[in-house]
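*Asks:* this one's sequence-less:
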């Protein structure tokens, strides 16, 4: 039943389409001629109004010579003059109901409301009971509307010649429609004949692509067509299976490689991105522009160079934050039918960290370990060479050896702190405590030194919300900052410690009146093993690692270190950590 209905619709719909086309053409033709007739009559009435306008006003007032106006009107014409409020002041018909206001008339509304220079409408006159064409124009003096002139006459309609031409057009549309239908059915009958045979075969091929289709008997004149169709189906099926296998292999590699892969189109929009790429940049794949998807300046600069130059390029980028990454990015241009860009990302964070740690260790540790080791070895040899029999010298040398050994121990501890990575902190620093408890504990730790140096220490804690920080990491930060303030502030100096917060951050600040740091030294103060040569001497006990440790652990907590200092006046250190 459904199949029969579809066949009927196949023949009925073209008939409906041709009839609709015929009707649409007829209606359009009728509308076109009617519009032309209206425009011609409207322009004629508008011209007559233009001739009357100079005689209808003087010095901003309406002046009407009714007898003269009556004499100028033809039998089929009607002139109406209205004031600025659309009230009739003159009507050439002199009908009893030709009084009152006419602000609701379409041609008048076009003047008053829409501000047009000419208003018109075609309708039956309520006054004289005939279809009239109304044309209205404003009477303006010094930019002010003082009245409206409305001219109307009986709508003339189509002339005999236009009406005859219109009928010929309708006849032409009808003949063309019949001819189109005849041609359509002839072509349809001829073209559907081979489809009657091949359509079931194509359906079966689509349903069972793994089965090779057999050639069926067909009219001789269509045999070549059927043979070509069979060959095309065989080739298409073979290519489909090959492509399916290749896509499966490619998808497996794409998702399981340990490197990041992404593809951009010629305009820089994301086409593909594997899981590794999503994890590296903490994004979920979307067809966004690369600048909006990566949101990383160095990465976007590399891709921009690739797209502008359309040449292969590679470089390294550094992703900062809690998950700090060093990435090697290789970008290639893929030219086929369209230009695409392929990106390969290697995570070389481990390699770079090992290189940096190895370099720092070799260049710095040898120097820092040499001094205490030399002292220990030197004084030990002196004791063994006979000084051990001198009790006073023995005590003095052993005290020096003990001090240098402690110094060496603390140096090794600091080095181990610096070597701790983000992963180490996450695994071991699982205890969360309040920051004020750590600050108060560290101030108490240095109570003896504070009293010895008669330092004025103030602690201000203003935390409105419950904030918890990783115990180990924050304790190291607080210890080193407070220790520096105590050590490098001269006797009777002042140290201000504060803990505050805003909507998003915890702010830890330590300000002292100590020796301060020069602007030149501030450029390198966070380098490992760097010590200020003049203001902070080695005899203060520093290893040159304190501020490096502070910066290292602050970055592990996704925070920021700000240091301000004036030589001879003091130092201000602020730690800003996200809540």
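*Replies:* Received it, and whenever you're ready, just let me know what you need. Keep in mind that this is a model prediction, so the values were computed, not measured. Numbers count the residues shown, from 1 in each chain.
*Asks:* can we go C-alpha only for contacts and neighbour counts from here?
*Replies:* Fine.
*Asks:* helix, strand, or coil at the residue nearest in space to the middle of the chain?
*Replies:* Among the residues of the chain, the one closest to the centroid is residue 292, at 5.2 Å (Cα atoms, centre = their mean). At residue 292, secondary structure determined by DSSP: H, G, I helix; E, B strand; the rest coil is helix.
*Asks:* and what of residue 571?
*Replies:* Put simply, residue 571 is strand when judged by three-state DSSP.
*Asks:* against residue 491, how distant is it?
*Replies:* 16 Å (Cα to Cα, to the nearest Å).
*Asks:* ok, now residue 261?
*Replies:* For residue 261 relative to residue 491 (Cα to Cα), the value is 61 Å.
*Asks:* equivalent analysis for residue 367, please.
*Replies:* Taken as Cα to Cα, the span from residue 367 to residue 491 is 31 Å.
*Asks:* what does residue 69 give?
*Replies:* In terms of Cα to Cα, residue 69 sits 113 Å off from residue 491.
*Asks:* and the comparison structure, right after this:
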């Protein structure tokens, strides 16, 4: 209550008291007149309060408050001005909301708003075209009840939205969609769905081209390598001037053969989403075999390779693919670790799942290179990679194998201190020996 209201109330009380005293002087009943005057004054205030309460309870829309006098007139006028100001603010907010909804409705990408439990709150027209949502019957429905693809359900329930998800459209298998989910506010979800059919087709054309070219090159390369091997087996009949050239040709032919094999393996990995030969793999025995191969690769460089494994922990998946991924990590450690360096391979599990780490005391990798290490043909040092005979596809193969086994790769490296490559597998891929 401001100063004017307080002064007005005091004036009214003084006037009432003066009138009561005057009337008491006439009648000679000061006390009763004063009590009746104050009671009437309070009754009038109570009547005004009841009018205000009735208006607040029964008002409709922007109905104005009732008329009032004196102090209550000022109160009701203030409420009226607050009401008008609130109407203007609500009008501006509604205009902003309408513009946002109109702009999102015009987008070709689907925009879906979900509450913290994943129930549909709002979506634009594109969501109806791409996902088949229907207005208004789908409002309040659980999103996983409408998009029933197991990959989407796993993606939504795992709450790990760092990477987008690509799936075919539930209303048209020829459309390829990319799902992005962002958390905001009180753990609500904003889902953006983009039509990437053309990009997917271009990517598929690239994959088919690489696979077909790699396959077609195998035959002539095999013929060339065969003749080179025959010539080198009969080196006494070859002009000595050609010996070094033939040896280099055979070496480069071997590198090209490895490159084609890796390209064909990548094409095979990309052809399907999950390995068909999904059986429990004895990882401890697999790593022991890889360790023996790594020791043979090390040869006279005398690397110290140690193995720490849980013999009771198996992994569901393809043994061939897992061997390719794990051997790539171990062989890379051998190639890029100086002579007599240490390499430690560990296989263990915890509440987050199963894990394989390959730790070396090699040269290390600069932080700026780490995000791109799993890209095809990406080289930290092209000259060093050339000397070690790498194809630049090893870590790309590791990435695709892990994706097919619902896993991911973490890389920690420091220059001069070595690197640690860790594969993380979810609990659903784990199998205990004897189960």
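*Replies:* Done, it's in. This is a predicted model, so every value here is computed, not measured.
*Asks:* what TM-score do the two superposed chains give?
*Replies:* The TM-score (TM-score structural alignment, normalised by the length of the second structure) is 0.51; 269 aligned residues with a Cα RMSD of 4.6 Å.
*Asks:* that older thread, residue 571 and residue 491 of the first structure - which one has more neighbours?
*Replies:* residue 571 (23 against 16; other Cα atoms under 10 Å).
*Asks:* map that one onto the second structure.
*Replies:* Matched across to the second structure, residue 571 of the first structure falls on residue 419, judged by TM-score structural alignment.
*Asks:* tell me where the stretch 51-200 of the first structure has strands.
*Replies:* Listed in chain order, the strands of the stretch 51-200 of the first structure (DSSP state E, counting those that start in this stretch) span residues 57-58, 61-62, 77-83, 88-91, 119-124, 131-141, 144-154.
*Asks:* show me what the fifth one is packed against.
*Replies:* What that stands for is strand 119-124 of the first structure. Contact here means 3 or more Cα pairs under 8 Å, 6 or more residues apart in numbering; DSSP states H and E; on that basis strand 119-124 of the first structure packs against helix 106-112, strand 131-141.
*Asks:* now that strand: which residue numbers in the second structure?
*Replies:* Using TM-score structural alignment, strand 119-124 of the first structure lines up with nothing in the second structure.
*Asks:* who's in contact with that strand?
*Replies:* Outside of strand 119-124 of the first structure, the residues within contact range by Cα atoms under 8 Å, 6 or more residues apart in numbering are 42, 106-111, 130-137, 155.
*Asks:* check the gap between residue 453 of the first structure and residue 481 of the first structure for me.
*Replies:* Applying Cα to Cα, the value for residue 453 of the first structure to residue 481 of the first structure is 17 Å.
*Asks:* between these two, who's got more neighbours?
*Replies:* Counting neighbours by other Cα under 10 Å for residue 453 of the first structure and for residue 481 shows that residue 481 has the greater number, 22 against 15.
*Asks:* dump the residue contacts of the nearest residue to the match of residue 571 of the first structure once chain neighbours are set aside.
*Replies:* Spatial nearest neighbour of residue 419 of the second structure, excluding adjacent residues (Cα to Cα, 6 or more residues apart in numbering): residue 413 at 4.1 Å. Shown in contact with residue 413 of the second structure (Cα under 8 Å, 6+ apart): 364, 365, 366, 367, 419, 420.
*Asks:* hmm, 7 Å instead?
*Replies:* 364, 365, 419, 420 (Cα atoms under 7 Å, 6 or more residues apart in numbering).
*Asks:* please apply the same query to residue 543 of the first structure.
*Replies:* 411, 529.
*Asks:* for the counterpart of it in the second structure, give its distance to residue 133 of the second structure.
*Replies:* Mapped onto the second structure by TM-score structural alignment, residue 543 of the first structure lines up with residue 391. Note on residue 391 of the second structure: its distance to residue 133 of the second structure, by Cα to Cα, is 47 Å.
*Asks:* find the nearest non-adjacent residue to the residue lying farthest from the centre of the first structure, please.
*Replies:* Within the first structure, the residue lying farthest from the chain centre (Cα atoms, centre = their mean) is residue 389, at 80.7 Å. Among residues not flanking residue 389 of the first structure along the chain, residue 383 sits closest, at 8.0 Å (Cα to Cα, 6+ apart).
*Asks:* tell me where the second structure has helices.
*Replies:* 3-27, 30-58, 70-105, 125-131, 143-146, 150-158, 197-233, 243-271, 283-298, 319-336, 382-388, 394-404 (DSSP state H).
*Asks:* closest one to residue 178 of the second structure among those helices?
*Replies:* Nearest to residue 178 of the second structure, of all these, is helix 197-233, at 9.2 Å by Cα to Cα.
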